[in-house]
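*Asks:* structure for this input, please:
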Amino acid sequence: MDIAELTALLTPEGLRLLDEIGPLDNTDDAARAVSRLRAAGHSPDLVAGVVGQARLRVRAAAKFGPFAERMLFTRAGLEQATRLPIAARHAGRFRAAGIERVADLGCGIGGDALGLAGLGIRVHAVDADEVTAAIAAYNLAPFGDAATVAHARAEEVDLTGMDAVWLDPARRTAGHAETRQVASGEWSPSLEWVFALLGRIPGGVKLGPGFDRALIPDDVEAQWISADGSTIELVLWAGALARDGVRRAALVVRGDDAWELTAPDDSPDVDSRELGAFVHEPDGAVIRARLIGEVARALDAGMLSTGIAYLTSDAALTSPFVSTFRVREQLPVDTKKLAQALRARGIGTLEIKKRGVDVDPAVLRKKLSLRGDEAATLIVTRVGSKRLALLADRV
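*Replies:* Got it, this is the predicted structure:
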């Protein structure tokens, strides 16, 4: 979306059309809507803005639920926005720390600011991009003076009167549609500026889950977060927002439920052991936080192989921090023999998990030519230099 489209959209006519057109689920629906609106005499900018937003609202429902129906987006802004349930959890930490006013520096379309304002925290949201800031202002308008928005660079914001900051440095090239990731040295604001600011005022900074651990300051809490099986972000908490004695945390969210594992530092891995009755795959947040050892000790499990994130045990224990599989049997690793074994067992639906081996699950599935009514999970990994194929069932 460019400024001309946004200007046309932010009118009574534009917003009325957007509400009337409803969700557009696919390109055919969008094409028909374009033809209908153009035939009615609406300008190209208005048509592009309305149809684009109707498409984005459909996609945004996964992150913002029913709130998406009354929000505006850019494609890049939606991709980078924090899911609203996660933003609410971030906001809960600010509220628990007694924070009343937060500067959201790099607010994007306003996802995290919505979480803060929704919990009664006054927020001043700032974005360096004019269109994005305008969209954030629209999305935060229901909160009135409790949520203000400015078009400015984070480095230029007067933080007088603010109790804390929330930062989401731009990690991609500028734009509202197709963007690309840039090196950490090109982030805006820079990491050096961000970390210096967090040394002066309490706050949190949202980063990608694959952020270089060597760059994490020693005096912050690093919290990796997964949602519904995907590791989505790393948040570094500083000052009053960092918990005493916690430097590593893994927050696992599934639907409305959440579990967290914390530790004062990386947790040493446990020793490897022989394959047991169960294999456990740690959640991505647990792996990123290097807390596999904590989970292993709770499950009385060992590493299936040193350096590979699979655990094994004989006890039928489960944990929200792992996916657990009951091992049926070990199968041949050779693709032809593996296919024969699966057909003999009537396996037609197969989930393929792999770690430590150069296997493309999509390619392997095609080569297996599966057929049958049974379902199972295939775990392909290695123990030392030996490859291993395990037929298993999710617990």
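*Asks:* every contact and neighbour count from this point should use C-alpha atoms.
*Replies:* OK.
*Asks:* where's L6, which helix or strand?
*Replies:* Taking DSSP states H and E as the criterion, L6 maps to helix 3-9.
*Asks:* so what touches that helix?
*Replies:* With CA atoms under 8 Å, 6 or more residues apart in numbering as the test, helix 3-9 has contacts from 14-15, 45-46, 48-50, 131.
*Asks:* do a quick rundown of the helices in the stretch 201-350 of the chain.
*Replies:* For the stretch 201-350 of the chain, the helices defined by DSSP state H, counting those that start in this stretch occupy 284-289, 292-299, 335-344.
*Asks:* Proceed likewise with the subsequent sequence, for comparison:
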Amino acid sequence: MSHAPQEQIAPLLTTEGWELLASLGPYREADSFSVNADLRKAGHSPELVAAVLTQSRLRTRAEAKFGEFARQMLFTQAGLEQATRLNVAARHAERFAKAGISHVADLGCGLGADSMALASMDIAVTAVEMDETTAACATINLMPFPHATVVHSDATSVDLDGIDGVWLDPARRTTSTSGTKRIWDPEAFSPPLSFVEGLAAGGRAVGVKMGPGMPHDSVPANCEAQWVSVGGDVTEVTLWFNTVARRGVRRAALVISSQGAAELTSGEDFDGGPVAAVGPVEGFLYEPDGAVIRAGLVADVAERFGGHLVDEHIAYICAPELHDSPFARAYKVLEVMPYNVKALKAWVKANGITVLDIKKRGTAVTPEELRKQLLPSKRDTKHAKTATLVLTRIGEERVAVVVEPVTF
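*Replies:* A predicted model of the protein is given here:
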């Protein structure tokens, strides 16, 4: 999955390295130079100091995904980028537990996030990782779980006899000296989607995490596709096959926020479901969550709100009533104007606006550039007046909608 140099991890797998890493407080970039100097002055080798500081930085970054568990884990840069957040991994594991699966092979386990979640539910886990450094990290991360075993091997060549569930998180990035680069073709993933479909054809419970931008026509016909967003960011689409797929659910949007989790599902294929009407910009404007958009469920939300789209190709909904929903952000429509920079600049000046939030969909305008054009160079920071503009297209006409965010 990732290819961090072996030497960056090896020094940490010694008593000296592990104790030194544990002795460091939270990583701060501003302090890293002096900490480096102090550790080297204390007699630690440059290789160990570099490894410890790199790991300390990764642990601090990993807290967003792993919480306090991050302090006891080992990471690689590429592994952390692709690792599943622990609260999402717990939902993956729940699927296998509810289906009564007793032994899961986590093929391409990376740093072991999903394996940790599975093992914490008393499911036996065979965690398979081809990259030696990443496998070493996973071994450390899974040490608290006696039901988990790490195997350093190619995911496609593991014997699955006696294993009734398979989880996969294929590598969707290539790593080079210039960093990591995302791959888009599901057949170029490691392992490829066709390998996953082959596993599912045998009747096993199979789940696979894919990138959220996966096109609908690449989604296999015999699975459930669940798009997941966390805190407004769409993190993945998971494909579920056989006993871990829910009956009557073809596609779903799972929205996880600080308020909890909510899900919208449809039994229809991607070209089915309700067709939303198209109407004027009025009342309240709704910006659907990214998972709702990716799952093709915008029309379902419009129907739920008794609303309509402002353009059949653009994911903005208008409805006469105000709805508090986890599936869309609400704005009150104040004014609708044709998109014209000169007119907008005059509007900004006339209203004394000093802070401008610009949202857009269906138009090539760059919000940062437009903001520079519209706002005065000298602004009254003591008496800041904020406004929100939504730029979009209605047919061929570009419009600017003045809105007010609604807070519940």
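*Asks:* re earlier: mean neighbour count added to the helices of the stretch 201-350 of the first structure, as CSV?
*Replies:* Listed next are the helices of the stretch 201-350 of the first structure as CSV, based on neighbours: other CA atoms under 10 Å:
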stretch, mean neighbour count
helix 284-289, 25
helix 292-299, 19
helix 335-344, 15
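*Asks:* okay if I get those helices as CSV plus distance to V220 of the first structure?
*Replies:* Below are the helices of the stretch 201-350 of the first structure laid out as CSV (distance: least, CA to CA, whole Å):
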stretch, distance to V220 of the first structure
helix 284-289, 13
helix 292-299, 20
helix 335-344, 47
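*Asks:* so which of the ones you listed is nearest G77 of the first structure?
*Replies:* Closest approach to G77 of the first structure among the helices of the stretch 201-350 of the first structure (CA to CA): helix 284-289, 23.7 Å.
*Asks:* equivalent range in the second structure for that closest one?
*Replies:* The aligned range for helix 284-289 of the first structure in the second structure is 290-295, by TM-score structural alignment.
*Asks:* quick one: distance of that stretch to the chain centre.
*Replies:* Distance of stretch 290-295 of the second structure from its chain centroid, counting by CA atoms, centre = their mean, to the nearest Å, is 12 Å.
*Asks:* so which residue is dead centre in the first structure?
*Replies:* Centroid check for the first structure by CA atoms, centre = their mean gives I232 as the closest residue, at 2.3 Å.
*Asks:* which residues does Q330 of the first structure contact?
*Replies:* With contact set as CA under 8 Å, 6+ apart, Q330 of the first structure has these partners: 388-391.
*Asks:* looking at the helices of the stretch 201-350 of the first structure, which is closest to S226 of the first structure?
*Replies:* Closest approach to S226 of the first structure among the helices of the stretch 201-350 of the first structure is made by helix 284-289 (5.6 Å; CA to CA).
*Asks:* where do the strands sit along the stretch 51-200 of the first structure?
*Replies:* In the stretch 51-200 of the first structure, the segments counted as strands under DSSP state E, counting those that start in this stretch are 101-105, 122-127, 147-151, 164-167.
*Asks:* number of nearby residues for V194 of the first structure?
*Replies:* Look at V194 of the first structure: counted by other CA atoms under 10 Å, it has 20 neighbours.
*Asks:* and I3 of the first structure, by the same measure?
*Replies:* 14.
*Asks:* and R32 of the first structure, by the same measure?
*Replies:* The burial count assigned to R32 of the first structure is 12, neighbours taken as other CA under 10 Å.
*Asks:* and it, what element?
*Replies:* helix 27-39.
*Asks:* got a list of contacts for that helix?
*Replies:* 21, 24, 44, 47-48, 51, 55.
*Asks:* residues of the strand ranked longest in the second structure that come out buried?
*Replies:* Taking DSSP state E as the criterion, the second structure has its longest strand at strand 328-338. Using 16 or more other CA atoms under 10 Å as the test for burial, strand 328-338 of the second structure gives 328-333, 336.
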